[in-house]
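Peer 1: Model the following, please.
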Amino acid sequence: MNIISSIYRRLYELYLDLFCKYSFAHEFGPVPATISNKEFFVVTMIKNDEIFIKPFVEYYTKLGASHIFFIDNGSTDSSVSIVKKYQNVSVYKNRMHFAKHQCRIRRTFLKRYLWGSWVLFVDSDEHFYPAGPGTSSMNSILAHLNQHGYTALAACMIDVLPRRVKEGDSRKLADFCLYQKNSIEITPYPIGEYYCRGNVVPIGVNLYSGGIRKIINPEGEYYLIKHPLMFLGGQIVPFTHPHFCANAKLAEFVLPLLHYKFFGDIAAKIHDAILSGERSKTWLVENEYFSKNSIQAHVDVVSDVVPVDVGEIYDYLNRSS
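Peer 2: Here you go, the predicted model:
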């Protein structure tokens, strides 16, 4: 009976992969073209992320992305219309259920459209920061990765917090310039877990977890590690987990990934996530907390909030490398 169940499950997974592959619709912009291994694409998945689009495109254009691809998962706000104002972007649509199929959507897009390229896959509220000696630009990072045959680079999300603004002033993304220094937990990389099977992991690359949400909900499990930069080739399997890939040779350093999750109405975001199917205990606890408290209230009562310094963060993340 177990064999029959296993076969059925495998056939169902193949069906979902095929369904996902043909669920993509090209909405806007150029289709992917071949680039050299000295260049990189940026990819993100969006749904009602209008407040992040402008800073996202401007940041990654300045960072040197050859092109930016947006996978829209059913936005009802002006996200897509804002994206279409830019020239170096493309939009694809896929309406599969995000909570159930987010990894499949991402993995399928990369395999179908961008195989053979360096890809930086980040959320719309994440800014990837080159930092450290010899890796302070994307050109230097890619050169280093290519030279040593690395196929992925780990990053650690840093929950960015707001400074206090004058009463009556609207808060801007630039006002999010603080972080809670002692909110990151560092433990050994989870070698042996199925979702990171086959990864070659250098000494000094660890598992990073915790963050502000862990402080709010101590019983929750929050990975801060991600593998956003990957070369799509060989045996690598992207998005075996929202934060991991498999069969990758990881670089020997970790970079900061500034996470602007708390910009905007965080209570509304969590409520919308619950309505769309994110009904885990974690989301329910956060929903209860942020329905009563602002992120500014959290900042006001903790003592270890300091200005963001990406160089200092890099040193902290790589101190045992």
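Peer 1: hey, let's count contacts and neighbours off CA atoms from now on
Peer 2: Noted.
Peer 1: list the helices and strands the host helix or strand of Thr44 packs on?
Peer 2: Taking DSSP states H and E as the definition, one finds Thr44 inside strand 41-46. Under the contact criterion of 3 or more C-alpha pairs under 8 Å, 6 or more residues apart in numbering; DSSP states H and E, strand 41-46 touches strand 67-72, strand 118-121.
Peer 1: With distance to Leu18 as extra columns, can I get those in TSV?
Peer 2: Shown next, in TSV, are these (distance: least, C-alpha to C-alpha, whole Å):
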stretch	distance to Leu18
strand 67-72	17
strand 118-121	22
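Peer 1: Asp300: which of these is closest?
Peer 2: Asp300 sits nearest to strand 118-121 of all those, at 32.9 Å, using C-alpha to C-alpha.
Peer 1: Could you tell me the angle between the strand holding Thr44 and strand 67-72?
Peer 2: Angle of strand 41-46 versus strand 67-72, following axes from the mean of the first three to the mean of the last three C-alpha atoms, to 10 degrees, is 20 degrees.
Peer 1: Second input sequence below; structure requested for side-by-side comparison:
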Amino acid sequence: MAVMVTGGAGYIGSHMVLALVDAGRDVVVLDDLRAGFRWAVHPAAAFVEGDCGDEKLLARLIRQHGVTAIVHFAGSIVVPDSVVDPLGYYFNNTVKSRALIGAAVENGVRHFLFSSTAAVYGDAKESPIPETARLAPVSPYGTSKLMTEFMLRDTAAAHPLRYVALRYFNVAGADPARRSGQSSPRATHLIKVASQAAVGQRTHLDVFGTDYPTPDGTCLRDYIHVSDLARAHVLALDHLAAGGESAVLNCGYGRGYSVLEVIEAVKRVSGVEFPVRLAPRRAGDPAALVAGADRIRAVLGWKPEHDDLDAIVAHALAWERSLAERREAAE
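Peer 2: Below you'll find the model as predicted:
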């Protein structure tokens, strides 16, 4: 009996693989390596390079490995890119998710975890945002994820499939043991980008928008440590295995930090002053996204272990230094 992890060579997916292997689970990773890294996959996991929309491949892997649960991370995640290329995002995030859900139903997989996003809420008027808030994404990225949530809801009503959709707020940090982290050089996540600036990988840091209706005019976000998020997924699998009902759950700590507060934290923890430039707003960025995080604690019994901004930043910085060492060793 195995868990299939799509996108398991990527940032969050590789941490989920670590958590599953640490828990003694059999894992098969499916990743096309367009955004992931083969070296990021734990050696105890079976790895297959391929597309999560390839239904024939999916059927073969489910049968071959005895897959009983699917954890779906594969997809495109850059909000501004989705505004420029909406059809690409609907294809990669929605059409391929439909193929994966179909393969699960056709091949008897009963449990499904979906990597959703707080972007489904759009420019929410409530803060913190509960799962019952109005769903009004302001980017094709958010809409592409919400459409997959709808497909799961409707499929679960028609077939013996139960699911948990986890709506991520801002994921950051890295494995405390430095086994994995955010490795893409083109990443747009604030803590990643600020950490790159702190270790000299970027000449400066851009702040996109300073006129938002927030205390200091910059966007406000709820940052969740990637290892806490991975553990939430493991608990969600346990919930389904124990007969738990399908659920939609926010993943965050329930507290927000502004862009400027995060930059100050990175400077404080790293001890490095780096240039910061003010830039216009990016398309598709809501002013504030802070999780209403009561439901995940109640349903899954989840308790964060890394709810501290400086600790998240410290792990992200340690990972950037590990990447620098990896690059130097390869030269």
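Peer 1: Quantify their similarity with the TM-score.
Peer 2: The pair, once superposed, lands on a TM-score of 0.36 when counted by TM-score structural alignment, normalised by the length of the first structure; 163 aligned residues with a C-alpha RMSD of 5.2 Å.
Peer 1: if we can go back for a sec, now the helices and strands packed on strand 41-46 of the first structure in a markdown table, with distance to His241 of the first structure and mean neighbour count?
Peer 2: Below are those laid out as a markdown table (distance: least, C-alpha to C-alpha, whole Å; neighbours: other C-alpha atoms under 10 Å):
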| stretch | distance to His241 of the first structure | mean neighbour count |
| --- | --- | --- |
| strand 67-72 | 18 | 23 |
| strand 118-121 | 13 | 23 |
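Peer 1: which helix of the first structure spans the most residues?
Peer 2: helix 2-21 (DSSP state H).
Peer 1: Would you mark the buried spots in that one?
Peer 2: 17, 20-21 (16 or more other C-alpha atoms under 10 Å).
Peer 1: Same question for stretch 259-278 of the second structure.
Peer 2: Buried-residue list, stretch 259-278 of the second structure, by 16+ other C-alpha under 10 Å: 259-260, 262-263, 265-267, 269-270, 274.
Peer 1: all helices in the first structure, in order from the N-terminus.
Peer 2: Under DSSP H, the first structure gives helices at 2-21, 50-63, 79-83, 98-113, 138-148, 212-216, 266-275, 281-290, 295-301, 310-317.
Peer 1: and Leu229 of the first structure, which of the ones you listed is closest to it?
Peer 2: Here helix 138-148 is closest among those (C-alpha to C-alpha), at 9.7 Å.
Peer 1: That closest one versus helix 50-63: what angle between them?
Peer 2: Using the same axes, to 10 degrees: helix 138-148 of the first structure against helix 50-63 is 70 degrees.
Peer 1: What segments of the stretch 101-250 of the first structure are strands?
Peer 2: With DSSP state E, counting those that start in this stretch as the criterion, the stretch 101-250 of the first structure has strands at 118-121, 126-128, 152-162, 176-180, 184-187, 207-210, 225-231, 237-241, 244-246, 250-259.
Peer 1: same for the fifth one, what does it pack against?
Peer 2: Read that as strand 184-187 of the first structure. By 3+ C-alpha pairs under 8 Å, 6+ apart, strand 184-187 of the first structure packs against strand 207-210.
Peer 1: returning to that earlier point: got the buried residues of helix 2-21 of the first structure as a markdown table, with distance to Arg106 of the first structure columns?
Peer 2: Output for these, formatted as a markdown table (distance: C-alpha to C-alpha, whole Å):
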| residue | distance to Arg106 of the first structure |
| --- | --- |
| Asp17 | 11 |
| Cys20 | 10 |
| Lys21 | 10 |
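Peer 1: For Leu11 of the first structure, see how far away Ser5 of the first structure is.
Peer 2: Distance from Ser5 of the first structure to Leu11 of the first structure, counting by C-alpha to C-alpha, to the nearest Å: 10 Å.
Peer 1: Would you check how far apart Val248 of the second structure and Val17 of the second structure are?
Peer 2: From Val248 of the second structure over to Val17 of the second structure the distance is 22 Å, taken as C-alpha to C-alpha.
Peer 1: Among the two, which residue is more densely surrounded?
Peer 2: Per other C-alpha atoms under 10 Å, whichever of Val248 of the second structure and Val17 has more neighbours is Val17, with 30 against 19.
Peer 1: Secondary structure class of the more buried one, three-state.
Peer 2: helix (DSSP: H, G, I helix; E, B strand; the rest coil).
Peer 1: Helix 98-113 and the strand holding Thr44 of the first structure, what's the angle between them?
Peer 2: Using the same axes, to 10 degrees: strand 41-46 of the first structure against helix 98-113 is 150 degrees.
Peer 1: Mind listing what's buried along strand 41-46 of the first structure?
Peer 2: Buried residues in strand 41-46 of the first structure (16+ other C-alpha under 10 Å): 41-46.
Peer 1: closest to Leu284 of the first structure among those residues?
Peer 2: Ile46 (22.1 Å).
Peer 1: Apart from its chain neighbours, what residue comes closest to that closest one?
Peer 2: Distances taken as C-alpha to C-alpha, 6 or more residues apart in numbering place Asp72 nearest to Ile46 of the first structure, at 5.0 Å, with adjacent residues excluded.
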